[in-house]
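>>> sequence and predicted structure are below.
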Amino acid sequence: MRAVPQYAELRCLTNFSFLRGASQPEELVERAKQLGYAALAVADECSMAGIVRAHGAAKRVGLRLLVGSQFELDWGEASGDDAAPFTLTVLACNLIGYGNLCQFITKLRRASPKGSYQLAATELSGAELADCVVLASPRRMSEPAQLQALARWLLTHFIGRCWFGVELLRLLSDEMWLHRLREVSQENAIPLVACGDVHFHVRSRKPLQDVLTAIRLGNPLTDCGLELQPNAERHLRTRLRLAHTYPEDLLAETLAVAARCSFSLDELRYQYPDEVVPLGETPVSYLRRLTYEGAGRRWPAGIAARVQAQIEHELALIAELRYEHYFLTVADIVRFARSRHILCQGRGSAANSVVCYCLGVTEVDPARMSVLFERFISKERNEPPDIDIDFEHERREEVLQYLYARYGRERAALTAVVICYRPRSAIRDVGKALGFAAQTVDTLAKEHQWWDGQGLQPERLAEVGLSADELRVRQLIELTRQLLGFPRHLSQHVGGFVLTKGPLCRMVPIENAAMADRTVIQWDKDDLDALGLLKVDCLALGMLTAIAKALDFIGQRKGYRFEMQDIPAEDAETYEMVCKADTVGVFQIESRAQMSMLPRLQPRCFYDLVIEVAIIRPGPIQGGMVHPYLNRRQGKEPVSYPSEALKEALGRTLGVPVFQEQVMQIAMIAAGFTPGEADGLRRAMAAWKRKGGLDKYQHKLVNGMTARGYSLEFAESIYQQVHGFSEYGFPESHAASFALLVYASCWMKRHHPAEFLAAMLNSQPLGFYSPSQLVQDARRHGVEVRPVDVMDSCIDCTLEDLPHQPAVRLGLRLVAGLRQEAMARIVAAREVRVFDSAEDLARSAQLEQHEMKLLAAADALRRLSGHRRQQVWDAAALRAQPQLLREASFDEALLELPAAPEGEEILFDYAA
């Protein structure tokens, strides 16, 4: 009996070769380990998007992972009878080879539109892929002359490190194909090696792979023909089956190829840029100097001993973990933004850091808060910090382009986001592939509700006339279930930027984003965390745009630059307004749920706003924390603490845990968690819905608390609160950062309502309420709001002087459907001459009839045409004229219409 041979699979696609591979990287790795493979090469097509997941799985199960990629090549303009397309699988031998491969993928992706690449054999040089080995897989039944041409090309570029990959897939032509390849191999001294061309980990995934092919081609399965694989052999086969399929020498050669490849992702060493450190300074000395200079500005009367001790503690930990460059780079980004008067503010766990506050990255004084630095950086955890910075949403692009310009496209890129199949998208794509009617599939997808879970429910199927008893419907149910969670494509993160000292493109491939002038890496934030790579989140926040514009308006009225720090603290009139829930349009506390809470909580100071921001969240609500806190605040029940030790952690919130930091402190004080374990609990809470993993902390938390004298009832209640926080609880530092913007927006609404309204309208789309609702609310507060008028309105809303407070003139931007170019032409034409009729306006500003109709519907032509019905008539009467007659006037009698009734006017207002 033939012995079961050792085997290394050298060509394997995952589902990160989008709509090609039908198994997750983890599934492939685990299956290869089960089958006793010596190694597995994950080689997605022109991509490294799935390699980090495969690396993590391989480390967990103890399988050797080979890192590579594969490419489809043609011969370009040299294509002829002796040239046939082929697949080239490239495996990295070492760190240099991996860098070369990533740089090569980057070159191909950057030269093509998002999601595509092109590669001709005549354009590829072996030097580009030095320290790599290659496997060429010709198209089945290529002619001998074509194989000879391919052999000559391989020897020219990859001599001594190339193989012909042989895929024997139980086809009638296998024996003839192997014979033909052996002849070419022997004539050219290019060895043959077995390959599986793996697309899925088990053969039962073949139907899903067929569906993915149909989705990729945009055709139903019945029309895919030879594009579908003829059988299910492209799975990870048992070594016994391989022994009966391949000659012994081809199987043994897989081990020889694998032996050439020693690279592991663990070899990657991340280095942060060092441009921000001036000559004569070290990162440690420069960060220390900037921190204490900032501390002097923050506390001009002197730094408290407690604060100084915290600064020294943080600087020591930052130096020990070698994160100085990261903090200095973030500070440089903030410095640039402020030099351009771009309003920005750090938030999230970074607000726990005194160093971040001194550097100007965050605006919440940690001395006023119960900070927990371990929430931000932990030596025990030794994972990279994560600093989120919000910028004005209309000006964030300036910051992103600054980073590209400062560090170059080879060293800076956005993080990717993996867009995965969810129930509705899976139903649509699988349904179309199986040939269901488009209307049926669309209705079924739309009718799927979140409470239906992940599967297709019988009642939903019945609603569109389908029965689960039918074979095709059962296939729809099963294949939809299998497709859920599969990656569909890469998108760009909302603002996570990766910066490196050396070429980033040698660490991870970079490709074009869908948005112009944006580039993204092929890894997402979870991949970065797994490898310990640092990123900084440059996020967009619309309210910062509104606040910045309101500050400009206020400054224009006052005659000097008015900034956030000029807003008076703890203004009684502002809190009085907030307590009445008069908060339409302000930040965070404008929803109905927040409005219903405000009169009960009665915020009277800044910290009350911090609690208000945090308490109306699924975490505190589902954890049963809202009513106990309100009852204690209102004196309906006494304030009590489970122990004196916990009083320090819970004192600011009347004995009720409201923030994530408090849950961590309870775990450390009452259950004996280390800071790293407490942060692990926080991370499990944050990822519970996606990954689970929270239950493993129940035993340690409950037992740890009972062992320290706490009652079982209290311990269980704390665990239930932890579960509640897993539904989305706020860290105190994050709530405090947002509370600053809450207070600023409320103060503006109370003391400068006209300026605040104009700024809000100029920052749309934004917030909870429509422009119409914002205008109505401002009028209730005594603000005069003047309508859009082509004779007075600019593109943006503006302020017009009145004796006591300005009036707001609505801008052309509020005319629904009117393009920016048309608005600019109106304003430019008005600077040349005053319009005397609607026809004059259309002629001077070169407006088309539909643009005039939009203006008429918005009542913007009133001073030219009169009432709205007349405006609409005049606009409809305009006709496009030839260029020679565009300046000519036509005399004809005007038709005067009666004004529209009030009801019709209201309909016009809603439509416009």
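Yep, that arrived.
>>> alpha carbons only for contacts and neighbour counts from here, please
Noted.
>>> what's the neighbour count on residue 635?
Neighbours of residue 635 under the rule other C-alpha atoms under 10 Å: 10.
>>> name the residues of the lengthiest strand in the chain that are buried.
Longest strand of the chain, by residue count under DSSP state E: strand 487-499. Buried residues in strand 487-499, counted by 16 or more other C-alpha atoms under 10 Å: 487-493, 495-499.
>>> remind me what it packs against, helices and strands.
strand 412-420, strand 519-524, strand 536-541 (3 or more C-alpha pairs under 8 Å, 6 or more residues apart in numbering; DSSP states H and E).
>>> now the helix or strand following the longest one, how far from the chain's geometric center?
So the one you mean is strand 412-420. Next helix or strand after strand 412-420 toward the C-terminus (DSSP states H and E): helix 423-433. Relative to its chain's centre, helix 423-433 lies at 23 Å (C-alpha atoms, centre = their mean, to the nearest Å).
>>> SS state for residue 649?
In three-state terms, and counting by DSSP: H, G, I helix; E, B strand; the rest coil, residue 649 is helix.
>>> what about it, distance to residue 658?
11 Å (C-alpha to C-alpha, to the nearest Å).
>>> out of the two, which sits in the busier spot?
More crowded of residue 649 and residue 658, by other C-alpha under 10 Å: residue 658, with 31 against 22.
>>> next one for the comparison:
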Amino acid sequence: MTFLLAVTDFSTGEGVYPASMAVALARRLGYDCVASWDQGLHGWPRLREEALAAGLTPLLASRFTWRGMDFGALPHTDRGYAELCRLLTDQAHGREGDPPRDCVLLAETLEGQEYLTREGFAPYLLAHARNQVEAMAGAARGLPAAAPQVLRFRREAGLELHRLKRAMALRSTVARVEPLWEARDAAVTRASWETRFPGADPAITRATEGILEKARAWRMHWGDWVMPRPVCARDLDLDAELQSRLRQGIPKRYAAPPPGLEARIELELELIRRKRFAGYFLAVHDIIREARATRTCGRGSGAASIVSYLLGITNVDPIATNLMFERFLSDARVDPPDLDVDFAWDERDEVIASVFRRYGRERVAMVSNHVYFKPKGALRDVALAHGRPEAELKVLARFIRGWDEGMKGIQDNPAWAPILAQAEALRGHFHQLSVHPGGTVIAPGALWHHVPFQPAPAKEGVSITQWDKDGVEDYGLVKIDLLGNRSLAVVRDALGVLGDRAPAPLHWNPRLDPATQDLLARGDSMGVFYVESPATRQLQQRVGKGDFETLVIHSSLIRPAANRWIDTYVKRNRGEETYVPSHPVLGSLLSDSFGVLVYQEDVVRVGMAMAGWSHEEADKLRKILGKDDCSVKLPLFEARFREGCAGRGIPPAVVDEVWDMVRTFRGYSFCKPHSASYAQVSFESAWLKAHHPATFFAAVITNQGGFYAPIAYLGDARRHNLVVRGPDANQSEWAFAAEGDRGLRVGLMAVKGAQRDEVEALLEDRGRRGPYGSLEELLERVPLSVPTAEALGSGGAFDRWAPDGDRTRLLWTRLGGIPEGVRPRPTDPFDRAALELELLGLTLEIHPAALQRARHGGAPHRAADVARPGHQLRFWALVVAEKTVRTEKGDLMQFVTFEDETALCEAVAFPDAYRKRRRPFRVGDILPVAGKSVRQDGLVVLEVA
């Protein structure tokens, strides 16, 4: 009996089949065992999952190159698996490594077999189609051979795809590349194999059967959790240490401990003891303490834990906020704990570096992302492999709309038909590895006991696992997400500037501040973390409430498929629709949200309360809703849900209503602890905007920390009565900065063409020796290059020494020659605005829309006029946000946010208006807008003509 060695698309530049296709082919060819046969174990978790789903036995194996020869290994013990992972890890890091013991070793050539034999190993020669005669000759000399079938391709189309991938990997063309395989390497059926070898050499058959028996007998670790351990854990009672740290955390969190605190602590600690999770919590706590980060935001389901809160991992009190601990941990839940911690974006890399230093590079890796071909990348790479010129590809890229939306303008061109067909054949194929935004695994010992890891692309000193998030978690490695967040830096920097004016953290609760609540209720939240998108601002305006609980609901309720239920929620909240629960269960579970499912926990709760499911069963539905294959598996859950509800006598109409809400959780949704954690940061951001707007806007723009471009934030700053002042060599820092309560100074970072190292040298000198009395003095003290001096001069940083505004003459005199491209400071304010837009990407005095209106006219209205419904309007505006969507009929339409000096306004271009335009609205466009202001869903918006 034989088995199949499958080369998949994870063999970059070789494999032509994704795991699902390889497994399907294995079944069709008659095999009941399939092994991975890629260079590395990147694709193993996916092949394993597909094989088990198809009823096949998956076998772990990997190819590797050693001393210029090709081999493969099938582990048959835990030690053999660890040694294979170690070899793959060593080789990925540029070390030779040693062939693994406790593995069946297969040599691709007789020469390789003889070499390994001399080195003390007992390899088999892989008797595939290409070296069958060689294998039998070796067997005659006493060298063992085995003949598992190798699946590289099945038909001629597969060989052509292999040739294409080879060309893409080598950055060559199909016409020039030499393929690794030949037509005779095509896979054969199991029946064909069984007629090929038994009569020729029974020893080959017996060897193959023996390998299969050995490999099948080993049970690989899979699904048992591998917990990190803190560095100090050698002789430490982890549970006692965790309890001690919690006690230290109580006075830091509570002036007076609330009722129920001790009971909640003991409940969680007992569960943590039973599941042996103490080391995990201590490791995360150590990471945060070691990082010494100024601000963090623990989020995700872990924010439901009082242990996390008292350790300082999270910042929202789960008792006061009524967070569901079972969403994070329970006896029934089979998933490991998952703690996500955000750090300021510019501190995150150092946090990760400190983890590698503390635990050692053999124990730590970040998680990889498996990146699959996207339409533009696929078409580009295929076209280049066929020798098409770069200029042609840039033109064609405009026609690509996505895998499902087609590549319009290309299909009808016969010359492009074969290239398009091959590009579409790459759909679903693995392309390359990237680095997960923050997922990090820490093993209790050497990580290669569990998974191979390799250097991260373009990230010095960091390794990544060969498996992605799903593979790592399915195996049992517990991932810690260490993520970067720009808004934490905004809050950090703004509070740092305020100094003594900032409130003391223990007594500061921005949620209770009336001015902050009023700002959020108005939807005046541009720049405010997590709640500044047009959809969220509009929802805030429609409901008109700015309290914490409402903000938590709103930040979870905004989901792509939830529009109908958002409208229902708004009407019930405003009292426009009487809310009577359609079933008592909904009344008890969803009273705060007026019967609308908001959080992931709501899905779990209705599954338990209405269908009679256990927590574990209901949580499976919650997880399925977030998976890529949701559309395949969801109907099975719907049938079970309806059956369970029917058994409990719940009317079909109620079941229909609830299931319609459940479907809105497809794609992405949030748990309440996650939204509550982010809402805490939202309130801190909103407090700063309400009380210290200049400091707030300076921090937002400097950290690039928001939904909008800097020019849009400057417009909002002006609407809040701030004065924007230009760059100045004696006043500006690198960053944007507040000047008093109402001034906002542009940072030198905005000056295009100025080299940062030179500017920082200028700032260091100014800080050490004082301001500059003249440009001559500046240039004597700081050796600026001509390009940097010209850029600063053009941007206005030297205007204090050119009272007549003649920047050209100023620099000409000081630099000893004609400065190229330096123009005088215009006297006309509109000309100044045009130059500022060109040189700084922003305007200081005049809004870009006002500039265009003055130049071109023809727009009698302003964005503020949209607030009065029923009028036909024409005005100039800057596009600051847009979102293109499809209607239920498949037509394209667009939601747009316009801005001028008077207001922001929301607009919609329905399909007819969208089709009339030459191209969609794009962020940064400054253009005339026409349409009618109408009242829609309680708000006034512009319907674009």
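Thanks, I have it. Bear in mind that the values here come from a model prediction, so they are computed numbers and not experimental data.
>>> TM-score for this pair?
TM-score for the superposed chains, counting by TM-score structural alignment, normalised by the length of the first structure: 0.85, backed by 832 aligned residues with a C-alpha RMSD of 3.1 Å.
>>> longest helix of the second structure?
When the second structure is parsed with DSSP state H, its longest helix is helix 672-691.
>>> sorry, back to before: please convert the helices and strands packed on strand 487-499 of the first structure to TSV, extending it with distance to residue 344 of the first structure and mean neighbour count.
Listed next are those as TSV, based on distance: least, C-alpha to C-alpha, whole Å; neighbours: other C-alpha atoms under 10 Å:
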stretch	distance to residue 344 of the first structure	mean neighbour count
strand 412-420	19	24
strand 519-524	23	25
strand 536-541	9	22
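>>> residue 667 of the first structure is nearest to which of those strands?
strand 536-541 (28.7 Å; C-alpha to C-alpha).
>>> following that closest one, which helix or strand shows up next?
Using DSSP H and E, the next helix or strand after strand 536-541 of the first structure towards the C-terminus is helix 542-558.
>>> that following helix - contacts with which helices or strands?
Applying 3+ C-alpha pairs under 8 Å, 6+ apart, one finds that helix 542-558 of the first structure contacts strand 387-392, helix 732-751, helix 753-761.
>>> redo these as a markdown table? Include mean neighbour count.
Listed next are those as a markdown table, based on neighbours: other C-alpha atoms under 10 Å:
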| stretch | mean neighbour count |
| --- | --- |
| strand 387-392 | 24 |
| helix 732-751 | 23 |
| helix 753-761 | 26 |
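>>> now the ones you listed in a markdown table, with distance to residue 725 of the first structure?
What follows is those, written out as a markdown table (distance: least, C-alpha to C-alpha, whole Å):
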| stretch | distance to residue 725 of the first structure |
| --- | --- |
| strand 387-392 | 21 |
| helix 732-751 | 13 |
| helix 753-761 | 32 |
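>>> joint contacts of residue 649 and residue 658 of the first structure?
When C-alpha atoms under 8 Å, 6 or more residues apart in numbering defines a contact, no residue borders residue 649 of the first structure and residue 658 alike.
>>> now render the helices and strands packed on strand 487-499 of the first structure as CSV, adding distance to residue 52 of the first structure.
CSV is the format used below for those (distance: least, C-alpha to C-alpha, whole Å):
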stretch, distance to residue 52 of the first structure
strand 412-420, 13
strand 519-524, 8
strand 536-541, 20
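>>> residue 214 of the first structure: which of these is closest?
strand 412-420 (17.6 Å).
>>> against the second structure, where does the closest one fall?
Under TM-score structural alignment, strand 412-420 of the first structure corresponds to residues 364-372 of the second structure.
>>> what is the neighbour count of residue 118 of the second structure?
Number of residues near residue 118 of the second structure (other C-alpha under 10 Å) recorded here: 9.
>>> now the strands for the stretch 151-300 of the first structure?
Under the criterion DSSP state E, counting those that start in this stretch, the stretch 151-300 of the first structure carries strands at the ranges 162-166, 192-194.
>>> out of the ones you listed, flag the one nearest residue 798 of the first structure.
Closest to residue 798 of the first structure of these is strand 162-166 (C-alpha to C-alpha; 69.1 Å).
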